[in-house]
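>>> need the 3D shape of this:
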Amino acid sequence: MTGEVLTEVTGGVLVMSINRPDQRNAMTKSAAAELAAALDRLDGDPDLAVGVLTGVGGTFCAGMDLKRFQQGERPVVDGRGFGGLVQAPPAKPLVAAVEGWALGGGFEMVLAADVVVAGESAKFGLPEVKRGLIARAGGVFRTPQVLPRAIALELLLTGEPMTSSRAERHGLVNRVVPDGRALAVATELATTIAQNAPLAVRASKAMVYESRTWSDEEAFTRQVAFTDPVFASQDAKEGPAAFAERRAPRWTGR
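Alright, predicted model coming up:
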């Protein structure tokens, strides 16, 4: 490992920090490989419940390293795509803590997260059209999934960035916080999620994404593959028991 992605465990939360501050955390192939390994750790470790992704030094991620791109490098991981994330987000929840710029692939990594906390000065943009490129790491199709079509097209066609306040207004960002506080608040949110039953949390996330194209009729039929295992779990018995006994639940993930 080169230390281009730093990891730290806080309770059941794995904090992953892109660590190339002098290059505005622009993504490289080695950083993508390190992030992919961290995400594998998140999903594979039963003691970890939630991930937080951020950047060191006041910038989230300025996209791919264009100098490396000119040299032929692509910051992708086979099967996981840009940054080792966008094509295969973790099964467990991922919170993005955004300070400063989230541009290009950096914004597409935000779009692959489930919850977003942003500093007041944070900005989100897809400037690919200004470089003769296209937002192919999920930006073209995920942006209109989370933003109104007209707003998504504005971002994609002008290449101009969006402020955090506007992003919050249109539902892209969950919380806007004072600059420098995004990671702390994101970790607090992640800790709140981590206190809940892991099977129920993962099934809820999975169904939200799987059901995007389902009709209501289909949804009530197809949801059983997600909901029945949760209701049949030990945790489904533990939750009501803990409530009745006025104690904290002891989740087993089974």
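>>> from here on, contacts and neighbour counts on C-alpha atoms
Fine.
>>> can you map out the strands along the stretch 51-200 of the chain?
All strands of the stretch 51-200 of the chain, identified by DSSP state E, counting those that start in this stretch, fall at 76-77, 81-82, 94-98, 101-103, 115-119, 123-125, 162-163, 175-177.
>>> could I get these as CSV with mean neighbour count and distance to residue 226?
Formatted as CSV, the strands of the stretch 51-200 of the chain follow (neighbours: other Cα atoms under 10 Å; distance: least, Cα to Cα, whole Å):
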stretch, mean neighbour count, distance to residue 226
strand 76-77, 22, 29
strand 81-82, 24, 26
strand 94-98, 28, 19
strand 101-103, 27, 33
strand 115-119, 26, 21
strand 123-125, 25, 33
strand 162-163, 18, 36
strand 175-177, 21, 29
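>>> would TSV of these with distance to residue 193 be doable?
Below are those laid out as TSV (distance: least, Cα to Cα, whole Å):
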stretch	distance to residue 193
strand 76-77	28
strand 81-82	26
strand 94-98	10
strand 101-103	24
strand 115-119	11
strand 123-125	25
strand 162-163	27
strand 175-177	15
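>>> for the comparison step, fold the sequence that follows:
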Amino acid sequence: MSAVLYESKDGVAIITLNRPEARNAINNEVVQLMQQAWQRFEREDDRVAVLAAAGDLAFCAGADLKDMPRDIWLTMPNLSVTCDKPIICAINGVAVGAASTMVMLADMAVAEEQVQFIYPEAKIGAFAGVMAGFPPRLQYKAGLEWLMTGDPISAQRAYEIGLVNRVVPKGQALTAAMEIANKIAANAPLVVQAMKQIARNTLPQSPTERYYPQRRLLDGIANSEDIQEGVASFREKRAPRFKGA
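Predicted coordinates for the structure are as follows:
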């Protein structure tokens, strides 16, 4: 079965991390499939997305150390694919490293009461930089304490500092997230999308948030058919036949 599932239901896209045997850790397959899921959500008719996770041990254990993912930023909501439709996280278990970054970058989040959020990079000496863009989304002092100490925070503390919208009983995260999503999906989509677009344009962006979308654009050029055609035409001393692909 696929490591990432995509289901459309009454205008809501349910995107599920589906590696419960690996605590839904992010490997290279997940990176590729999550990128495809965000692209699909952006172009199709679903009005809201809910990001959930299979199993009850973890929402996501972060990067899979057995298959370290390249370009993990491609899994992030609102980063690799620009989208004006709202994205809600339903957190049913521990969220480690990149998983906490997913929650931070999502538009809304619901966490079960037993959940812990762990950002261990300061303790292990690794840092991709995306989480440093937290200040517009979390309380500054509380957020710095969480990141710099590497200590876990509870779902209740995450609520207090603005990382999540609601804390719900165990087993209720997806239900609560779907309740929010269904209410939003029933509203005027042009208004909902304008609200998100204007709100996000009001937030200052960190250097990493500005960099990664540009990198995606440049990577697309570097891997395009046109660059191969350009090189070939130069070698063959003829005019290039570009396709824009």
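>>> where does the TM-score land?
TM-score of the superposed chains, computed with TM-score structural alignment, normalised by the length of the second structure, equals 0.78; 203 aligned residues with a Cα RMSD of 1.8 Å.
>>> separation between residue 220 of the second structure and residue 227 of the second structure?
10 Å (Cα to Cα, to the nearest Å).
>>> remind me, longest helix of the first structure?
Using DSSP state H, we find that the single longest helix of the first structure is helix 29-44.
>>> so what touches that helix?
Residues outside helix 29-44 of the first structure that contact it (Cα atoms under 8 Å, 6 or more residues apart in numbering): 1-2, 4-5, 7, 14, 16, 18, 48-51, 73-77, 80, 82-85, 90-92.
>>> about what we covered before: wait, which of the strands of the stretch 51-200 of the first structure is closest to residue 197 of the first structure?
strand 94-98 (15.8 Å; Cα to Cα).
>>> pull up the aligned stretch in the second structure for that closest one.
Counting by TM-score structural alignment, strand 94-98 of the first structure pairs with residues 87-91 of the second structure.
>>> helix/strand/coil for residue 13 of the second structure?
strand (DSSP: H, G, I helix; E, B strand; the rest coil).
>>> for it, which non-adjacent residue is closest in space?
Of all residues not flanking residue 13 of the second structure in the chain, residue 49 sits nearest, at 4.5 Å (Cα to Cα, 6 or more residues apart in numbering).
>>> and what of residue 85 of the second structure?
residue 193 (5.4 Å).
>>> right, and that neighbour touches residue 107 too?
No. Under the criterion of Cα atoms under 8 Å, residue 193 of the second structure makes no contact with residue 107, lying 11.8 Å away.
>>> give me the common contacts of these two.
Common neighbours of residue 193 of the second structure and residue 107 are listed as residue 86 (criterion: Cα under 8 Å, 6+ apart).
>>> so which of those two has more stuff around it?
residue 107 (21 against 17; other Cα atoms under 10 Å).
>>> now for the aligned partner of the more buried one in the first structure: which residues touch it?
Under the alignment (TM-score structural alignment), residue 107 of the second structure pairs with residue 114 in the first structure. Taking Cα under 8 Å, 6+ apart as the contact definition, residue 114 of the first structure lies against 93, 94, 95, 96.
>>> try 7 Å this time
For residue 114 of the first structure, the contacting residues are 93, 94, 95, by Cα atoms under 7 Å, 6 or more residues apart in numbering.
>>> picking up where we left off before, roughly how far apart are the residue nearest to residue 85 of the second structure and residue 103 of the second structure?
Counting by Cα to Cα, the gap from residue 193 of the second structure to residue 103 of the second structure is 20 Å.
>>> swap in residue 28 of the second structure?
Taken as Cα to Cα, the span from residue 28 of the second structure to residue 103 of the second structure is 20 Å.
>>> compare those two (neighbour count), which wins?
Between residue 28 of the second structure and residue 103, counted using other Cα under 10 Å, the more crowded position is residue 103 (25 against 16).
>>> so that one sits against residue 88, correct?
No. Using Cα atoms under 7 Å, residue 103 of the second structure is not in contact with residue 88; the gap is 8.4 Å.
>>> mutual contacts of those two, please.
Taking Cα under 7 Å, 6+ apart as the criterion, residue 103 of the second structure and residue 88 both touch residue 109.
>>> just the helices from the first structure, written as ranges.
29-44, 66-70, 105-111, 139-146, 149-158, 164-169, 182-194, 198-210, 216-222, 224-231, 234-244.
>>> how about the ones you listed, which one is nearest residue 57 of the first structure?
helix 182-194 (11.7 Å).
>>> what's the mean deviation for the closest one versus the second structure?
Comparing helix 182-194 of the first structure with its match in the second structure after superposition yields a mean distance of 0.5 Å (mean Cα distance after the TM-score superposition for the first structure).
>>> where in the second structure does that helix fall?
The aligned range for helix 182-194 of the first structure is 173-185, by TM-score structural alignment.
>>> centre of the chain to that stretch, how far?
Chain-centre distance of stretch 173-185 of the second structure: 18 Å, with Cα atoms, centre = their mean, to the nearest Å.
>>> swap in stretch 44-58 of the first structure?
Computed by Cα atoms, centre = their mean, the chain-centroid distance of stretch 44-58 of the first structure equals 9 Å.
>>> now do stretch 133-146 of the second structure
18 Å.
>>> ok, now stretch 114-125 of the first structure?
For stretch 114-125 of the first structure, the distance to the chain centre is 12 Å (Cα atoms, centre = their mean).
>>> how long is it end to end?
Distance across stretch 114-125 of the first structure, first residue to last, is 18 Å (Cα to Cα).
>>> follow-up on the earlier one: what's the closest of the strands of the stretch 51-200 of the first structure to residue 148 of the first structure?
Residue 148 of the first structure sits nearest to strand 162-163 of all the strands of the stretch 51-200 of the first structure, at 13.4 Å, using Cα to Cα.
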